[in-house]
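# what follows is a predicted structure for the sequence shown.
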Amino acid sequence: MTGTTSTPATPGTTTRRKKVVVFDYGFGNVRSAERALARAGADVEITRDYDKAMNADGLLVPGVGAFDACMKGLTQARGHWIIDRRLSGGRPVMGICVGMQILFARGIEHGVETEGLDEWPGSVEPLQAGIVPHMGWNTVDAPEDSQLFAGLDADARYYFVHSYAVHDWTLEITNAAMREPLVTWSTHGKPFVSAVENGALWATQFHPEKSGDAGAQLLTNWIGTL
């Protein structure tokens, strides 16, 4: 892993730490995310307060458990509306694990289909692998111009815990002025989407807050874009 460098501050000035809200809707390792973001240099708060979530430099949406339960919790906390409003204004949002999955159009668990936020088309479906859940360390295949994985070695490993994933990326860009999203893949049985960088919306299927130095660098990269 390559370290980061910073530009010295002008004498007599201070550099403001970026404010990141970890959205607390009842699903997610919010304390682990808080600690990891703070170590990466952010000013972090765990809250579901509307104004704080809207006005933060970055909003991180964690998620653990079932797709359906996470969507219900997010909706009850008005998180779906906050995410949509932030993205409409180009305000950064990052999803982690199920917090990434709910950004897709739908989740299918045990034959039951649940509507997601539909920021991206596609279905979250059971992993197609001999061993499920996918639990432990794995590598990723990131695009060369990825900002999220900048400074990270190609063989860096990240911590995954999941039984469902998106196996097909189906978003088509029809506007020539729009940049093609950067999609990162991993393999457990069949390849699946392990990260996406799409304008103000970024997400990872793995847990950067549990991924050691590589995860810390990744969060530092995200904070650096805020």
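That came in fine, so what should we check first?
# please make it C-alpha for all contacts and neighbour counts, starting now.
Noted.
# tell me the SS of Asp68?
Assigned by DSSP: H, G, I helix; E, B strand; the rest coil, the conformation of Asp68 is helix.
# what about versus this one:
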Amino acid sequence: MIAIIDYDAGNIKSLQFALDKLKIESVLTKDLQTIREAKAIILPGVGAFKDAMDSLNKLGMTEVLREEAANGKPLLGICLGMQLFYETSYEDGEWQGIGLLKGSVNRIPDMVKVPHMGWNTLQKHKESPLFDKISDDSYVYFVHSYAIGGSYDSDTLVASSEYGTTIPAIVQKGNVTGMQFHPEKSGEVGLQLLKNYGELIS
């Protein structure tokens, strides 16, 4: 069972629908014990970084996520959920994240239209089981104005997209994985990525 964190900042319905279609068992939950007992955790997210962190802190989830990550449980962050895994965000101020990954969340350069919204290709940086049955330069769906940057650990970069700058699109460090795009809205490629993730953690 995968616990999908419900903290009122999620793209929940389409994600649950995608997992159901793949026959990957999941539960949407605010319950800390359910999160602790799950075999894996997905942190989805849309909206503002500060509001999301305030909600996680209020619900007591920030520490639980740190504990479960330290215990080796697989965690997947999607879109804002991935950004929350990092140390700091500079979205309308300076805010502390969960701190599972090194780096910061910064606004996409204004040389391109912001938000970065629509389909863009994935460029692989390293081989990963996540890419099983996925061809090079596959398209996935993005909606975001901020991206990972600063002194992030480039060894964690699995795939990127180009949009005014190099956008870290998939990152992975041990049991912690992030996808900046929305796999649940990325058609067959997104479903395959979620299927591969499900097989990776089973």
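Nice, thanks for sending it over. All of these numbers come straight from a predicted model, not from anything done at the bench.
# mind checking the TM-score on these two?
Once superposed, chain against chain, the TM-score is 0.94 (TM-score structural alignment, normalised by the length of the second structure); 200 aligned residues with a Cα RMSD of 1.4 Å.
# so how many other residues sit close to the equivalent of Pro183 of the second structure over in the first structure?
In the first structure, the residue matched to Pro183 of the second structure (TM-score structural alignment) is Pro208. Other residues lying near Pro208 of the first structure total 24 when counted by other Cα atoms under 10 Å.
# measure Pro208 of the first structure to Val124 of the first structure for me?
Pro208 of the first structure is 20 Å from Val124 of the first structure, where distance means Cα to Cα, to the nearest Å.
# just to be sure, Gly73 of the first structure is in a helix?
Yes: if the criterion is three-state DSSP, then Gly73 of the first structure is within a helix.
# my read: it touches Phe23, true?
No: judged on Cα atoms under 8 Å, Gly73 of the first structure makes no contact with Phe23 at a distance of 11.2 Å.
# so for these two, which sits in the more crowded spot?
Phe23 (26 against 16).
# give me the buried positions along the helix or strand hosting Ala216 of the first structure.
Following DSSP states H and E, one finds Ala216 of the first structure within helix 212-224. By 16 or more other Cα atoms under 10 Å, the buried positions in helix 212-224 of the first structure come out as 213-223.
# map Val30 of the first structure across to the second structure for me.
Per TM-score structural alignment, the equivalent position to Val30 of the first structure in the second structure is Ile12.
# contacting residues for the corresponding residue of the second structure for Glu109 of the first structure?
Under the alignment defined by TM-score structural alignment, Glu109 of the first structure is paired with Glu91 of the second structure. Counting by Cα atoms under 8 Å, 6 or more residues apart in numbering, Glu91 of the second structure makes contact with 48-50, 105-107, 146.
# mind running it again at 10 Å?
Taking Cα atoms under 10 Å, 6 or more residues apart in numbering, we find Glu91 of the second structure in contact with 48-50, 105-107, 145-146.
# and if you look at Phe131 of the second structure?
Contacts of Phe131 of the second structure by Cα under 10 Å, 6+ apart are 124, 158-159, 189, 192-193, 196-197.
# how about these in JSON lines, adding distance to Ile134 of the second structure?
Compiled in JSON lines, the contacts of Phe131 of the second structure are given as follows (distance: Cα to Cα, whole Å):
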{"residue": "Lys124", "distance to Ile134 of the second structure": "11"}
{"residue": "Val158", "distance to Ile134 of the second structure": "13"}
{"residue": "Ala159", "distance to Ile134 of the second structure": "12"}
{"residue": "Val189", "distance to Ile134 of the second structure": "7"}
{"residue": "Gln192", "distance to Ile134 of the second structure": "7"}
{"residue": "Leu193", "distance to Ile134 of the second structure": "8"}
{"residue": "Asn196", "distance to Ile134 of the second structure": "10"}
{"residue": "Tyr197", "distance to Ile134 of the second structure": "13"}
